[in-house]
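Visitor: just need the structure, nothing else, for what follows:
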Amino acid sequence: MNDILFERLQRRLGYAFEDSERLRLALSHRSVGAHNNERLEFLGDSILNFIIAQALFDKFPAAREGQLSRLRSQMVKGETLAEIAREFEIGPCLLLGEGEMKSGGQRRDSILADAVEAIIGAIYVEAGMQTCRERVLDWYQTRLATLSLDTPAKDAKTRLQEYMQSRQQPLPDYRVAEVDGEAHAQVFTVECHVSLLDTPERARASSRRVAEKKSAAQALKRLGV
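Guide: Got it, this is the predicted structure:
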């Protein structure tokens, strides 16, 4: 890994590893061989679920178990973790086998999400639960602050699709308008075409899927949903 990328990532994480090999291991996909991040990922997954569960328990004292479970699922699902990974620009730091690198593994949601969980596991192993909790809650600060018991369980694309179906309208059409940046750090501009709107909604993100969801959310807002 490039040392500059390595240091930059640690600054974004808000944590500097005393043993840099722990971070290297957390970023090592199984395609590099037996010395990979799967064990740290296993540990980090459990720790993340606990930290977020406790945060939700404290934030919503009147919430029922089912409501808390739904919100936790939204917070710890792979898609959310992949978004966090992109915010930290983890992709270019990943250690991948040649085949995985050529197939775009550093942009794949599942690999990015696993790396975030592995980093959580690595921080826990080195610094313990208190430091690990502080880092995770800092990463999730904005998401937790904007979360409410009324937060929809379905994502914007699903909600927009159901809205159009309920009105017997054609389904939304998502088109990639532009792709900028180097292969390892592409930015997608997506247009969401909706028959009930006279102009498409455009959104940019480092993932086509995220850009589609952003444009769908903007379309829902214009539709008054």
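
Visitor: please make it C-alpha for all contacts and neighbour counts, starting now.
Guide: Noted.

Visitor: next up, the contacts around the residue of the chain most remote from its centre.
Guide: Distance from the centre of the chain peaks at Gln168, with 32.6 Å (Cα atoms, centre = their mean). Residues in contact with Gln168 (Cα atoms under 8 Å, 6 or more residues apart in numbering): none are found.

Visitor: and it, that one's in a strand?
Guide: No: Gln168 is assigned coil when assessed by DSSP: H, G, I helix; E, B strand; the rest coil, not a strand.

Visitor: distance of it relative to Gln218?
Guide: 20 Å (Cα to Cα, to the nearest Å).

Visitor: go on, Arg209?
Guide: 14 Å.

Visitor: between those two, which is the more surrounded one?
Guide: Gln218 (19 against 15; other Cα atoms under 10 Å).

Visitor: tell me the secondary structure at that one.
Guide: From three-state DSSP, the assignment for Gln218 is helix.

Visitor: where along this structure do the strands fall?
Guide: 173-180, 187-193, 201-205 (DSSP state E).

Visitor: please generate a structure for the following sequence too, so the two can be compared:
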Amino acid sequence: MNIEEILNNCQAAIKYEFRNKSYLLEAITHRTYANESKNKMKYNQRLEFLGDSVLSLIISDYLFKKYNTSKEGLLSKVKSSLVSQKSLADISKELKLGDFLLLGHGEEVSGGRYRDNMLEDLFEAIVGAIYLDSGITNAAKFVMTAYKNRLTNLDIENFDKDYKTIFQELIQKKHKTSPVYKSYEYHDENNHEMFKAEVYVNDKNFSSGIGKSKKEAETEAAKKALENIERVSKTIKKNRQNK
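Guide: You can find the predicted model right below:
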């Protein structure tokens, strides 16, 4: 694809049409590509710097207004999680933004297009580019759309609790008992030491999890148990609505 096609496809992916496409070109251009280019090009580090602050403001404003009784400490932890490298990289992967990144040859062959740090920087740069192109309102629209599922499923009341604690409190409330974990060690096909944990409630196997430690395996089992409960609840609710 030529540059114009890449810009058009990127705009389609982010559902925003730039008034000034030079902002988008700068946002998707990595330093290594600019250095190898015969023409003098801007690259995305400055936009990344701007976008980081714009994104932080948008998410902070949302949390401040949505959770108007929550304390600053909790809101800070939630915001940090939402704007973490992993969150931004995951969103970039969902939008397939890595497909539009302009990289130098060395970064391209080493897999830089899909590295989390690259995708984090790219997302922030695009936020900064939209902000420069048309202001905070459209930047916020883009961010809110990209974060829709994460914000919809945000359980701020349980944010500080781990999955085992949440599952235990739920089971104690519903069944007047506590979940029991049974774990054992094994070696995978590469002979790496691994753990598998199964969680039981009243001798019924709720789910299982795998991890590099006993704690990690039990946490994964609790997480899957909660997901199973949520899935069953949604199915029951849907069936009732269809009657």
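
Visitor: just give the TM-score of the two.
Guide: Both chains were compared after superposition, and using TM-score structural alignment, normalised by the length of the first structure their TM-score is 0.71; 191 aligned residues with a Cα RMSD of 3.6 Å.

Visitor: select, out of the strands of the first structure, the one closest to Arg72 of the first structure.
Guide: strand 201-205 (24.1 Å; Cα to Cα).

Visitor: centre of the chain versus that closest one, how much separation?
Guide: Computed by Cα atoms, centre = their mean, to the nearest Å, the chain-centroid distance of strand 201-205 of the first structure equals 17 Å.

Visitor: for that strand, packing partners?
Guide: strand 187-193, helix 208-223 (3 or more Cα pairs under 8 Å, 6 or more residues apart in numbering; DSSP states H and E).

Visitor: give me whichever of the ones you listed is most buried.
Guide: Comparing these by mean neighbour count (mean count of other Cα atoms under 10 Å), strand 187-193 comes out on top with a mean of 23.

Visitor: okay, the angle between that strand and strand 173-180?
Guide: For strand 187-193 of the first structure and strand 173-180, the angle between their directions (axes from the mean of the first three to the mean of the last three Cα atoms, to 10 degrees) works out to 160 degrees.

Visitor: residues contacting Glu185 of the second structure?
Guide: Glu193, Met194, Phe195, Lys196.

Visitor: 7 Å instead?
Guide: Met194, Phe195, Lys196 (Cα atoms under 7 Å, 6 or more residues apart in numbering).

Visitor: again, but for Asp121 of the second structure
Guide: Glu48 are the contacts of Asp121 of the second structure under Cα under 7 Å, 6+ apart.

Visitor: gap between it and Lys86 of the second structure?
Guide: In terms of Cα to Cα, Asp121 of the second structure sits 11 Å off from Lys86 of the second structure.

Visitor: what about the counterpart of Glu7 of the first structure in the second structure, how many neighbours?
Guide: When the second structure is aligned by TM-score structural alignment, the residue opposite Glu7 of the first structure is Asn8. A count of nearby residues for Asn8 of the second structure, using other Cα under 10 Å, gives 16.

Visitor: same question for the one 3 residues further on.
Guide: By other Cα under 10 Å, 16 other residues sit near Gln11 of the second structure.

Visitor: nearest residue to it other than its sequence neighbours?
Guide: Glu17 (5.6 Å; Cα to Cα, 6 or more residues apart in numbering).

Visitor: so what's the residue count around the one you found?
Guide: Around Glu17 of the second structure there are 15 residues (other Cα under 10 Å).

Visitor: Ala27 of the second structure too?
Guide: Neighbours around Ala27 of the second structure, by other Cα under 10 Å: 29.

Visitor: is it true that it touches Phe49?
Guide: No: counting by Cα atoms under 7 Å, Ala27 of the second structure sits too far from Phe49 to count as a contact (11.0 Å).

Visitor: can you give me the helices in the second structure?
Guide: Remark: helices assigned in the second structure by DSSP state H are 3-14, 21-28, 31-36, 45-66, 72-82, 85-95, 105-109, 116-134, 136-146, 148-152, 163-175, 214-242.
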